[in-house]
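Student: Sequence first, predicted coordinates after that:
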Amino acid sequence: MEPLRVHQGLVYPLNRTNIDTDQIIPKQFLKRIERSGFGQFLFYNWRFDENGSPRPDFSLNDAKYQGASILVAGENFGCGSSREHAPWAVQDFGFKVIIAPSYADIFKNNCVKNGILAIQASEEEVQTIVKKAESTEYTLTVNLEEQKVYDNEGFELSFEIAPYPKQMLLNGWDEIGVTLNYEDKIKQYELANK
């Protein structure tokens, strides 16, 4: 995974609540075993009609959001089943950061394990960002080290993150990467306990 320290990106506002993992990545696309290739199916039933043609009324299909890397959504994002494919789809589509008032716990944990920063912000802060991003091409800077999100117009919010997931994201580690940091100690233990 890539380290995430400071990220500046275009914001995509998805002003909906209770977006579940089946809306993020519908079940018919869960047949792959690798982590890549899921981005094309992100929000599939909202983005495409029954013939597979893009829906012009779904905002993510709007050219102004092409290349967005910060997703802002309503409360309870990632609820529903615990499928890890949901953060895979979010990441594969190009989102590195999600900002929402609340998340399903399993989804939020899966985000960290896959290199996505899921920031919890107040409803008021989220709605401020949504309104700006709906009206113009809006960019935010996310500084994980300082735990701040800001724009160049004076908007700023602070967020909380536990030390362990923060270190994982700052260093680009998944759980295997964390374990490999202790490789020498593991080898010493194995040699001593043969």
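Tutor: All right, it came through fine.

Student: okay, CA-based contacts and neighbour counts for the rest of this
Tutor: Fine.

Student: distance between the ends of stretch 95-114?
Tutor: 11 Å (Cα to Cα, to the nearest Å).

Student: One more: stretch 132-145?
Tutor: 25 Å.

Student: Any idea how far it is from the middle of the chain?
Tutor: Centroid separation between stretch 132-145 and its chain, computed with Cα atoms, centre = their mean, to the nearest Å, is 14 Å.

Student: Second structure follows, compare the two:
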Amino acid sequence: MEKFTVLTGVAAPMPIRNVDTDMIIPKQFLKTIKRTGLGKSLFYEMRYDPATGEELPDFVLNKPQYRNATILVTGDNFGCGSSREHAPWALLDFGIRCVIATDFADIFYNNCFQNGILPIRLQQSDVDKLLDDASRGANATITIDLEAQEIRGPDGGVVRFDIDPFRKHCLLNGLDNIGLTLEKGKAISSFESSTASERPWL
């Protein structure tokens, strides 16, 4: 998993409440178990005309200034609905490394950390300020400093955020559950060797 330390990028404003996982990546794209290739279908029903398949120019991520957005500032209860890990996969494949909202659905929130995405919970007043910053288009460059737990806006304003220390450690070091297990590789190998000699019948 890629480490998350400091991210500086364009923030896209999407002030929609209750964005569920089917809106993030519709069910017809869940046939794959690959984590790549889903970005083109992110927010599919909002991004494309159902009759022609052409991009809808008014959708935020189709606008030229937000095509390379790496931060998404959105509404309350983001990621609700069914517990599909394809949702953070699609966000990550598009290029989104951080999602900011007042709250997230629990399973989506947990899945973000397992895939190298930083979900940040803030008070509504802080989200509103970042939505205003993000409305500046390509000039909406925001810096997320995970170590300092700070969001720095284009005008120099700073918003602090809270995060669980263990989750912070995992993101800073690029550790998902598999990575955490591999950190104990020597101890696991030692245990397996001793067990094999002490209990050869196992």
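Tutor: That came in fine, so what should we check first? From a predicted model like this one, the values you see are computed outputs, not experimental measurements.

Student: ok, which stretches of the first structure are helices?
Tutor: 21-24, 44-47, 85-93, 105-113, 123-135, 163-171, 175-180, 183-192 (DSSP state H).

Student: quick one, longest strand in the first structure?
Tutor: Longest strand in the first structure, counting residues (DSSP state E): strand 6-14.

Student: mean shift between it and the second structure?
Tutor: Compared with the second structure after fitting, strand 6-14 of the first structure deviates on average by 0.6 Å (mean Cα distance after the TM-score superposition for the first structure).

Student: Output the contacting helices and strands for that strand.
Tutor: strand 70-73, helix 123-135, strand 139-143 (3 or more Cα pairs under 8 Å, 6 or more residues apart in numbering; DSSP states H and E).

Student: Glu160 of the first structure -> the second structure?
Tutor: Residue pairing (TM-score structural alignment): Glu160 of the first structure is matched to Asp162 of the second structure.

Student: can I assume its match is in contact with Glu150?
Tutor: No: shown here, Asp162 of the second structure and Glu150 do not form a contact pair, counting by Cα atoms under 8 Å, at 9.0 Å.

Student: So for the two, which residue has more residues nearby?
Tutor: Taking neighbours as other Cα atoms under 10 Å, Asp162 of the second structure and Glu150 compare with Glu150 leading, 17 against 12.

Student: Surely the more buried one and Gly156 touch.
Tutor: No: counting by Cα under 8 Å, Gly156 is not a contact partner of Glu150 of the second structure; they are 11.4 Å apart.

Student: tell me the centre residue of the second structure?
Tutor: Taking Cα atoms, centre = their mean, the centroid of the second structure lies closest to Ile117, which sits 3.3 Å from it.

Student: who touches the nearest residue to that one once chain neighbours are set aside in this structure?
Tutor: In space, and not counting its chain neighbours, Ile117 of the second structure is closest to Arg97: 4.7 Å by Cα to Cα, 6 or more residues apart in numbering. Arg97 of the second structure makes contact with Leu7, Thr70, Ile71, Leu91, Gly116, Ile117, Leu118, according to Cα atoms under 8 Å, 6 or more residues apart in numbering.

Student: Format those as TSV; extra columns: distance to Phe43 of the second structure.
Tutor: Below are the contacts of Arg97 of the second structure laid out as TSV (distance: Cα to Cα, whole Å):
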residue	distance to Phe43 of the second structure
Leu7	23
Thr70	15
Ile71	15
Leu91	9
Gly116	20
Ile117	17
Leu118	19
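
Student: picking up where we left off before, export the helices of the first structure as CSV, with columns for mean neighbour count and distance to Phe38 of the first structure.
Tutor: Formatted as CSV, the helices of the first structure follow (neighbours: other Cα atoms under 10 Å; distance: least, Cα to Cα, whole Å):
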stretch, mean neighbour count, distance to Phe38 of the first structure
helix 21-24, 22, 10
helix 44-47, 18, 10
helix 85-93, 24, 4
helix 105-113, 20, 15
helix 123-135, 16, 25
helix 163-171, 17, 21
helix 175-180, 12, 21
helix 183-192, 11, 32
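
Student: hmm, back to that, for my notes, please list the helices and strands packed on strand 6-14 of the first structure in JSON lines and give distance to Glu84 of the first structure for each entry.
Tutor: Output for those, formatted as JSON lines (distance: least, Cα to Cα, whole Å):
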{"stretch": "strand 70-73", "distance to Glu84 of the first structure": "18"}
{"stretch": "helix 123-135", "distance to Glu84 of the first structure": "25"}
{"stretch": "strand 139-143", "distance to Glu84 of the first structure": "24"}
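
Student: re the thing from before, identify the residue nearest the match of Glu160 of the first structure in space, chain neighbours excluded?
Tutor: Gln149 (6.8 Å).

Student: Neighbours of the residue mapped onto the one you found from the first structure, how many?
Tutor: Gln149 of the second structure maps onto Gln147 in the first structure, with residues paired by TM-score structural alignment. Counted with other Cα under 10 Å, the neighbours of Gln147 of the first structure add up to 16.
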